[in-house]
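K.L.:
3D, please:
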Amino acid sequence: MKFKYWARTKEGRIQTGIIEASSKEVAVGVLKSNQLYVTGIESTEAAPIWARQIKLFERVSATDLVMFSRQLSVMFTSGVPLSEALTAIAEQIKKAKFKEKILELAQTVEGGSTFSKALSRFPELFSDFYVSVVKAGEVSGTMGKSLVYLADHLEREYNLRSRLKGAMIYPALVVVATIGVFVLMTVFIMPQLIAVLEGSKVEPPAITKVAIGLSYFMRNWWWVGLILVTALAAGGWRYSKTLEGKAVFDNLYLKIPGVGGFLKKLYLARFAENLSTLISGGLPISQALEVSGRIVGNNVYQKIIFEARDRVTKGESITAVFASYPGFFTSLFCQMSLVGEKTGHIDKTVMTIANFYEEEINRTTENLVNILEPILILVLGGMVGLLMAAVVIPLYQISAGGL
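P.N.:
Got it, this is the predicted structure:
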């Protein structure tokens, strides 16, 4: 069998290669006898189909990236050389693909490349934001500080996403339950009612006629509904991926009552934190605006931020640009931005804004769950009540007629 290995020499250099041996243990033993410290080894032969499937769906999660960044920042600020820190972290990583890429990073850095250039080889793992902060740290000589900023930023972003996802679990369960009740009533219960009504002379009320129509559609034409829903969802998704579609949907989301206000706070918090992290990492404000604009996540905000970038390069005030869009940048944001410009500490003032809006988002998320719970229960109860009424009323009429 052939194995691909990663190892360190006595001099501390990273070495990779292929070795042939009867087993992985034998291969490691041979490498050790050659005075190589093995940091990773895997078979190069084709794995069984089930193993390949597991590896195919193995992906690097946000948690993996947060842990990697935190460990790297701690080790680097403690004085461990970058290539050694990367190798040590790779040894603890269980996911083969992620481990391989970190070892490649270590090897590239060991070969004389800058860390930012090595990171840019893996855009699927490390975003423009990540690479830009590292590059700024390299240029300004504050690499350790930049890595700490990155670790803090990724951790905050991960925690925020986790809270938002957690807040949506209960509403999602209620929606699924509602759909389940609807299908149960229309597919299994209504046909029995129809059979009873056909044997009587009672004229069913309007609500029952609607329920019977829905039941007929669900039992005989369900595939048409499925095709329509799938086609609309697929078409909407594909359109949203185009430049025009993304612009339309991004603008539409911000106009939805209630949801729009929440999203604006979310984008302001994200932009403020990204901008603060980039400036604190040593990036000029024009470049910081460029990078934070690309990753803000909304086309409307991106255009405004890019306009600010262009006007800042001409010597204009960044606050003046934001103030000209009161529907998207609050007066608080503009006031804090102005204070930052006047004091020369815009990175600190916008981070204050980011912290404020993050707390607002947390409160809104908690309130949203508390508000949605009774609303969804009422909706579910109302729907079940209407369907029950559609069943009970004609049965009562039949019973009364029999009397």
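
K.L.:
can we go C-alpha only for contacts and neighbour counts from here?
P.N.:
OK.

K.L.:
same for the longest helix anywhere in the chain, what does it pack against?
P.N.:
Among the elements of the chain assigned as helix by DSSP state H, the one spanning the most residues is helix 346-402. The helices and strands touching helix 346-402, judged by 3 or more Cα pairs under 8 Å, 6 or more residues apart in numbering; DSSP states H and E, are helix 143-184, helix 190-198, helix 206-220, helix 259-280, helix 331-343.

K.L.:
TSV for those helices, including mean neighbour count?
P.N.:
Formatted as TSV, those follow (neighbours: other Cα atoms under 10 Å):
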stretch	mean neighbour count
helix 143-184	16
helix 190-198	15
helix 206-220	17
helix 259-280	22
helix 331-343	16
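
K.L.:
Distance to T39 added to those, as JSON lines?
P.N.:
Rendered in JSON lines, the data for these read as follows (distance: least, Cα to Cα, whole Å):
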{"stretch": "helix 143-184", "distance to T39": "24"}
{"stretch": "helix 190-198", "distance to T39": "65"}
{"stretch": "helix 206-220", "distance to T39": "59"}
{"stretch": "helix 259-280", "distance to T39": "33"}
{"stretch": "helix 331-343", "distance to T39": "47"}
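
K.L.:
Between the ones you listed, which one is closest to K95.
P.N.:
helix 143-184 (19.6 Å; Cα to Cα).

K.L.:
how about this one, so we can line them up?
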Amino acid sequence: MLKQYRYRGKNSQGETVRGVMKHYTEDHVIRYLKQKEIWISHIQERHPIWNSIEGIPFQKKISKKDLSMFFFQLSTMLSIGVSMLEALETIQEQMKPISLRYAIEEIYMLVQQGYPLSLSMKIQGKFPSFSIYSIEVGEKSGGLEHIVRDLGKYYEQSNDMFHQVKTALTYPIFVIITTLLIFIAFLYFLLPIFCDLLNSVTDSIPPYTRKLLQWMEFIQRTGWMWGIGCAFLILSIFLYTKTKKGTQRWHCFLLHVPIIGSLKIQWMIVHFAKTLEILLGSGIPLLSALEQSIGMLQNPYVEFKFRKSIQNVRAGNILSKEMQEYSFFPKTFIQMVALGEKTGDLEGMMRKASNLYEQEMNRNFKQLIVLLEPILIVFVACLVGSMIFIVIQPVLQLLNTIGEVL
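P.N.:
Purely as a prediction, here's the structure:
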């Protein structure tokens, strides 16, 4: 495992240089910095707790935009014949985002020691697992340049999708939050005053308003208990999802969520089919290709189930029949796999399947973006309508009472 070392030294201009670097031993750090013309005067290993701190969820991660830029640049340099080490060194020097620059520097050191790129990225720890599995497939199939270019396109598309969702949700979410705050302020401050006024004129309060006041009073008395209970429940669920069984159940649940589940299944099939196509096209046997493609599913539940299918295929069963045992594989995809097995062109059928489901996934995503805003607006309308309903009943009753008095 990589250790962190804090160092201080002088560069070729005589300037003092300080920093922190990851490597296996102190000697590796000194040799690497010497190549950069930095002479060390002091070096010390940092406490192992710093490695744990780097895994904290709120730490800044490498953005999809930066990942796209990195993979596009790496693909371009590999395509013109630049070696991996030279490409990483050049990109690291030109990269502006600090987090990505340091990550590339650490990967460069590991590749320099003889580690493959995928393992170096895995040890470094900041790159997404999907990109690591993809690079590993590229190294084994001999199509690393193609895989790296596809990763650039993938992260560029993911970044565009994220900004589309962000743009579509910004205004509705702002309206919802504002409406909720106004609604809560009305319930806590204005409604009790209004009901006191109504009580001074008449003894009766509308049943809906009375129940709402009783509910608010209950929340005020026991609010701290509900807060602690909700926090404990959320923490328990979070910790459970970090266990092996909990992770599988959580990802199984996500596959059955309306709209989101279908998008995840389509995404999973696109990358699984594309990876299987590349591996089969490189001459890798079907069983080995299936085992290497499992990581592209990015779903522990599906991976666990599919490993059993691979064992059955190894025992002589047909892949398409094994896929029929699971509901997460669409019937169309299973039929395409079966046709590929019959014709002996499973590689070509996987290419068609990945293109088909990629188009369907993009189309469904665009439809989801179009539907999000009206759905949120309807929610706001229901919230405002309920607030008006709560207000209008006491007002009408107050007006009737005043009319009777007059």
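
K.L.:
hang on, the earlier thing: mean per-residue distance, the longest helix of structure 1 versus structure 2.
P.N.:
Superposed on structure 2, helix 346-402 of structure 1 shows a mean distance of 2.6 Å to its aligned residues (mean Cα distance after the TM-score superposition for structure 1).

K.L.:
The residue nearest to the spatial centre of structure 1 and A151 of structure 1, how far apart?
P.N.:
Centroid-nearest residue in structure 1, with Cα atoms, centre = their mean: R161, separated by 6.6 Å. For R161 of structure 1, the distance to A151 of structure 1 equals 15 Å [Cα to Cα, to the nearest Å].

K.L.:
I'd guessed S309 of structure 2 sits against K321; true?
P.N.:
No: the criterion here is Cα atoms under 8 Å, and S309 of structure 2 misses it with K321 at 9.4 Å.

K.L.:
Of these two, which one has the most company?
P.N.:
More crowded of S309 of structure 2 and K321, by other Cα atoms under 10 Å: S309, with 22 against 15.

K.L.:
what helix or strand does the nearest residue in space to I398 of structure 1 that is not next to it in sequence sit in?
P.N.:
Nearest non-adjacent residue to I398 of structure 1, counting by Cα to Cα, 6 or more residues apart in numbering: V202, 6.4 Å away. For V202 of structure 1, there is no enclosing helix or strand under DSSP states H and E.

K.L.:
how many other residues sit next to V202 of structure 1?
P.N.:
Neighbour number of V202 of structure 1 under other Cα under 10 Å is 14.

K.L.:
mind listing what it touches?
P.N.:
By Cα atoms under 8 Å, 6 or more residues apart in numbering, the contact list for V202 of structure 1 reads P394, Q397, I398.

K.L.:
measure the first one to V148 of structure 1 for me?
P.N.:
Separation of P394 of structure 1 from V148 of structure 1 (Cα to Cα) stands at 69 Å.

K.L.:
Then G281 of structure 1?
P.N.:
10 Å.

K.L.:
and what of I295 of structure 1?
P.N.:
Taking Cα to Cα, one finds I295 of structure 1 at 20 Å from V148 of structure 1.

K.L.:
next one: K99 of structure 1
P.N.:
For K99 of structure 1, the distance to V148 of structure 1 - Cα to Cα - is 21 Å.

K.L.:
With S43 of structure 1 instead?
P.N.:
36 Å.

K.L.:
ok, now L154 of structure 1?
P.N.:
10 Å.

K.L.:
Helices of the stretch 1-150 of structure 1, residue ranges please.
P.N.:
According to DSSP state H, counting those that start in this stretch, the stretch 1-150 of structure 1 carries its helices in the segments 24-33, 49-56, 62-77, 82-92, 96-110, 115-119, 128-140, 143-184.
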